[in-house]
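A.B. asks: Sequence and predicted structure below; questions after.
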Amino acid sequence: MFVFETALGRCGVRWSEAGITEVVMPGSRGLATASLGDPAALPEAVRAGVAGIVALLAGERCDLCDIALDETGLDEFRRSVYAATRAVGPGATATYGEIARAIGAPTAARGVGAALGSNPFPIIVPCHRVLAADGALHGFSAPGGITTKRRMLEIECAPGFTQESLFG
């Protein structure tokens, strides 16, 4: 695993020849004490992915849609959910129901939530941009939970998240 610093803390990535296989969020077990990697040792595609993650979490409006992912072992439903979620740009949000409708499964909002709850590519597949139908923050499985989700939306200046919460 390659470990690197971001504005939220240390992240990590794993990859294969096909693309990134996993993004490890700040606060995950072992990251705080892991050694930082040398980006020069990374394959170019992975280096570009890491740079995109760092830039996005620093507040730049980066579109990470071109980062190659290794989706080996993912079923077609999860692949379609992740593709639709990747289409939600920085600073924008969608609901679980909107993602369900986008993939042609309008009654599958809970399935979308389950797929995003097991998202191995957080940040690149921006599950933090997907909200409940009422705009509430629910179901963020990364370390820090909803507090991390809120912080990522604040960094992106998403509507309704442009200032820090007093109680977050």
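C.D. replies: Sure, I can see it.
A.B. asks: hey, let's count contacts and neighbours off CA atoms from now on
C.D. replies: Noted.
A.B. asks: Which other helices and strands does the longest helix along the chain contact?
C.D. replies: With residue count as the measure and DSSP state H as the assignment, the chain has helix 44-57 as its longest helix. Counting by 3 or more CA pairs under 8 Å, 6 or more residues apart in numbering; DSSP states H and E, the packing neighbours recorded for helix 44-57 are strand 2-6, strand 19-24.
A.B. asks: Second structure follows, compare the two:
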Amino acid sequence: MFDTALGWCGMAWGERGVVAVELPGADRGRTLAALRRRVGGREVEPAGPVLAVVERVRALLTGVPDDLTDVPVDPSGLPDFHWRVYQHIRTVGPGRTTTYGQVAAAVGAPGSAQAVGQAMGANPYPIIVPCHRVLGAGGKVGGFSAAGGAATKVRILGIEGAAPGGQPSLFD
């Protein structure tokens, strides 16, 4: 568990990399409970490379650009399509956005924007795999699975300097 500009986040990791990230819930306890429901485990203080990732995520959520593409994630158990989508999404850097349709075309599945949306909703590593940078057609915000939903998505995009559809947000 670690505190950020948005509230308490959680991260679980294993030998192959990050297994899950939990974006802020209503409070630390709820965020921890949500992470434990997803992956189980016990709470430990991050150290070494994991602590470095935590610090980078904290910095990103205060506006320090970082694409986090070098942070390893564990794809065990993911559907192949989801993994392809997540790999592509990681190429979309801070301050930039793409659309569900563009992602679908980029992974060789044109016309599969809804499937990309489902992959985004199932993303086990939000922020590290930046699903918040994926918008609907015409720059529409669309959904977001974190607490606060679309408002949280817009807030993160604002912190990164990207406004959906080029429009200022409530947080600008």
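C.D. replies: Ah, there it is. The structure presented is a predicted model; accordingly, all values stated were derived computationally and were not measured.
A.B. asks: still on that earlier bit, what's the closest of the helices and strands packed on helix 44-57 of structure 1 to E156 of structure 1?
C.D. replies: Distances from E156 of structure 1 to each of those were compared using CA to CA; the shortest belongs to strand 2-6, at 14.1 Å.
A.B. asks: Tell me what angle the closest one forms with strand 19-24.
C.D. replies: Taking axes from the mean of the first three to the mean of the last three CA atoms, to 10 degrees, strand 2-6 of structure 1 and strand 19-24 form an angle of 60 degrees between their directions.
A.B. asks: in strand 2-6 of structure 1, what's buried?
C.D. replies: Using 16 or more other CA atoms under 10 Å as the burial criterion, the residues of strand 2-6 of structure 1 that qualify are F2, V3, F4, T6.
A.B. asks: What degree of burial does P124 of structure 2 show, as a neighbour count?
C.D. replies: Applying the criterion other CA atoms under 10 Å, we find 22 residues in the vicinity of P124 of structure 2.
A.B. asks: and what of the one 3 residues further on?
C.D. replies: Counted with other CA under 10 Å, the neighbours of I127 of structure 2 add up to 20.
A.B. asks: Could you check how far the aligned residue in structure 1 for it is from V13 of structure 1?
C.D. replies: Matched across to structure 1, I127 of structure 2 falls on I123, judged by TM-score structural alignment. For I123 of structure 1, the distance to V13 of structure 1 (CA to CA, to the nearest Å) stands at 11 Å.
A.B. asks: again, but for D66 of structure 1
C.D. replies: D66 of structure 1 sits 16 Å away from V13 of structure 1 when distances are taken as CA to CA.
A.B. asks: Those two: who's more crowded?
C.D. replies: In terms of neighbours (other CA under 10 Å), V13 is the more surrounded of D66 of structure 1 and V13; the figures are 18 against 12.
A.B. asks: picking that back up, contacting residues around the match of I127 of structure 2?
C.D. replies: If you count contacts by CA atoms under 8 Å, 6 or more residues apart in numbering, I123 of structure 1 has them with V23, I53.
A.B. asks: what do you get if the cut-off is 7 Å, keeping everything else the same?
C.D. replies: Remark: with contacts taken as CA atoms under 7 Å, 6 or more residues apart in numbering, I123 of structure 1 is in contact with I53.
A.B. asks: Quick one: the residues in structure 2 that stretch 5-13 of structure 1 pairs up with.
C.D. replies: The alignment of stretch 5-13 of structure 1 onto structure 2 (TM-score structural alignment) covers residues 3-11.
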